[in-house]
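>>> this is the structure alone, sequence omitted:
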């Protein structure tokens, strides 16, 4: 893998010298062991700014279509994405999605860090949008710590230097780990999945200071593209007014699919 070459020779020096992002809460990232970093999504810059400012490797799931180009450009892109820590994720459902999820869980079993954007798309206007419950399914299945992360001011704007797109004062705020293992036996309980997702998104919102819109970002984008009037509700927090679901009843204890696995990552 050329991950560390790209990271230390290309991305990290470039990001630190050109964009100069600030980082708050870096101590909340464990030095070893698996964890899921859950982030808001403002721009394409999020996917390389956060890894560039971390000591450990960070893997992002990306839509599988990016890895399936048939011409030389598509093959080069697929190769590059793998080298910089991207993992193909099939979101079409069924067996293909289940196989993709196995690959995601394998990253955590190896004791590595996984990054997730629960909104599923970049914010169309800088606000925080409703998180998809797939993040809760992953969290409850993996049984590892969840670390909320806020990306701020990572949108690209044209600079005075030949009109090149740059970030202005980007910053990263990393929150304290969250533990949802008490709901691990909830299975596919929709109320639990929604509540866990909303709690994670609320932690991200508190770090980012964004206004929360109770609608999926993809739905808002579709409405904008089609010229439809779509005015979703703005809530004080994700899941506002929803009760805390009761803890699942006792079930036969099973081991986490990820926890207590030794880390296999290397920094060299």
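Cool, got the structure. On a predicted model such as this, the values are computed, not experimentally measured, just so you know. Numbers count the residues shown, from 1 in each chain.
>>> use CA for all of it now, contacts and neighbours both
OK.
>>> what about the helices in the stretch 51-200 of the chain?
Using DSSP state H, counting those that start in this stretch, the helices of the stretch 51-200 of the chain run over residues 72-83, 94-109, 134-142, 190-208.
>>> mind listing residues that contact the first one?
Right, helix 72-83. For helix 72-83, contacts defined as C-alpha atoms under 8 Å, 6 or more residues apart in numbering pick out 1-3, 6, 66-69, 87.
>>> try it again at 10 Å.
Here helix 72-83 makes contact (C-alpha atoms under 10 Å, 6 or more residues apart in numbering) with 1-7, 59-60, 62, 64-70, 86-88.
>>> hmm, which of these are the buried ones?
Neighbour counting by 16 or more other C-alpha atoms under 10 Å classes 3-4, 7, 59-60, 62, 64, 67, 86-88 among the contacts of helix 72-83 as buried.
>>> which of the contacts of helix 72-83 fall in strands?
Per DSSP state E, strands hold the following members of the contacts of helix 72-83: 59-60, 62, 86-88.
>>> can I get these in JSON lines with distance to residue 29?
JSON lines is the format used below for the ones in strands among the contacts of helix 72-83 (distance: C-alpha to C-alpha, whole Å):
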{"residue": "59", "distance to residue 29": "14"}
{"residue": "60", "distance to residue 29": "16"}
{"residue": "62", "distance to residue 29": "22"}
{"residue": "86", "distance to residue 29": "20"}
{"residue": "87", "distance to residue 29": "21"}
{"residue": "88", "distance to residue 29": "24"}
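>>> next up, a structure to set beside the first:
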């Protein structure tokens, strides 16, 4: 109930402040495992996507959001825990693999998992090459990948700005699902299959977002 109430409040705030234009939402399966692979322009991306998708979307969040002290730390921990985010310690050399294993658990339960193939926010506005972890996850979990293009969220909260600001030009586009099973039948070596699938996902994001490639 707490999650639903928080989501309702944030949805109202987002609508009033941003009026995001959402398209292609029918491409997101209403049930079953699915990966939402998006470009990443702003901190608020991980909040906006779950607000517009009509099912719970789990994201990875850095462990610092769960370990802070004082009132700010408690609010941060409550917020990210309530949103269902999974903490990951970026100082841990195995953090990347562990986050993928956590994501695989989400998919195994039939859930929706959000991921940024670029690995971090774009600081130059360009779309960077995707890491193959998204393809590993799709192939291991047998889950379709829905490419997501975010436009304008960097105008709401640019990198380095503490608080978001109203902006009415935000767009969120959901592309047609990409079935990873084709890579399993092409005879490619596993590393080649992951690279090909990742590049296909990034190409779709590029087409929808019109971001220049890095």
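Cool, the structure landed. Note that the structure is a prediction, hence the values are computed from the model and not measured.
>>> which residues sit in contact with the residue lying closest to residue 86 of the second structure once chain neighbours are set aside?
Once flanking residues are discounted, residue 86 of the second structure sits nearest to residue 60: 4.8 Å by C-alpha to C-alpha, 6 or more residues apart in numbering. Going by C-alpha under 10 Å, 6+ apart, residue 60 of the second structure touches 46, 80, 84-88, 99-100, 102-103, 113-116.
>>> in those residues, find the pair that's most separated.
The span of these, defined through C-alpha to C-alpha, is set by 80 and 100 at 18.5 Å.
>>> what's the local residue count around residue 79 of the first structure?
Around residue 79 of the first structure there are 13 other residues, counting by other C-alpha atoms under 10 Å.
>>> any idea how far it is from residue 11 of the first structure?
Separation of residue 79 of the first structure from residue 11 of the first structure (C-alpha to C-alpha, to the nearest Å): 17 Å.
>>> how close does the nearest residue to residue 64 of the first structure once chain neighbours are set aside get to residue 2 of the first structure?
Leaving out its chain neighbours, the residue that sits closest to residue 64 of the first structure by C-alpha to C-alpha, 6+ apart is residue 88, at 4.5 Å. Counting by C-alpha to C-alpha, the gap from residue 88 of the first structure to residue 2 of the first structure is 17 Å.
>>> list the contacts for residue 179 of the second structure?
Listed by C-alpha under 10 Å, 6+ apart, the contact set of residue 179 of the second structure reads 138-139, 142-146, 197.
>>> would you mind measuring from the residue lying farthest from the centre of the second structure to residue 193 of the second structure?
Computed with C-alpha atoms, centre = their mean, the residue of the second structure farthest from its C-alpha average is residue 187, at 29.5 Å. With the distance defined as C-alpha to C-alpha, residue 187 of the second structure ends up 9 Å from residue 193 of the second structure.
>>> report the mean deviation for the top strand by length along the second structure after fitting onto the first structure.
Longest strand in the second structure, counting residues (DSSP E): strand 145-151. Compared with the first structure after fitting, strand 145-151 of the second structure has a mean deviation of 0.4 Å; criterion: mean C-alpha distance after the TM-score superposition for the first structure.
>>> closest to residue 158 of the first structure out of the helices of the stretch 51-200 of the first structure?
Using C-alpha to C-alpha, the helices of the stretch 51-200 of the first structure put helix 190-208 closest to residue 158 of the first structure, at 23.0 Å.
>>> which secondary structure elements does that closest one sit against?
Judged by 3 or more C-alpha pairs under 10 Å, 6 or more residues apart in numbering; DSSP states H and E, helix 190-208 of the first structure is in contact with strand 35-39, strand 128-129, helix 134-142, strand 146-152, strand 171-174, strand 212-213.
>>> right, and the helix or strand after the last one?
I take that to be strand 212-213 of the first structure. helix 217-226 (DSSP states H and E).
>>> counting by contacts, list what that following helix packs against.
Contact here means 3+ C-alpha pairs under 10 Å, 6+ apart; on that basis helix 217-226 of the first structure packs against strand 128-129.
>>> after superposition, how close is the strand it packs on to the second structure?
Here the mean offset of strand 128-129 of the first structure against the second structure after fitting is 0.8 Å, by mean C-alpha distance after the TM-score superposition for the first structure.
>>> residues in contact with residue 52 of the second structure?
By C-alpha under 10 Å, 6+ apart, the residues touching residue 52 of the second structure are 7, 11, 14, 20-22, 25, 172.
>>> go with 8 Å
Going by C-alpha under 8 Å, 6+ apart, residue 52 of the second structure touches 11, 22.
>>> ditto for residue 117 of the second structure
Residues counted as contacts of residue 117 of the second structure (C-alpha under 8 Å, 6+ apart) are 37-39, 129-134, 198, 202.
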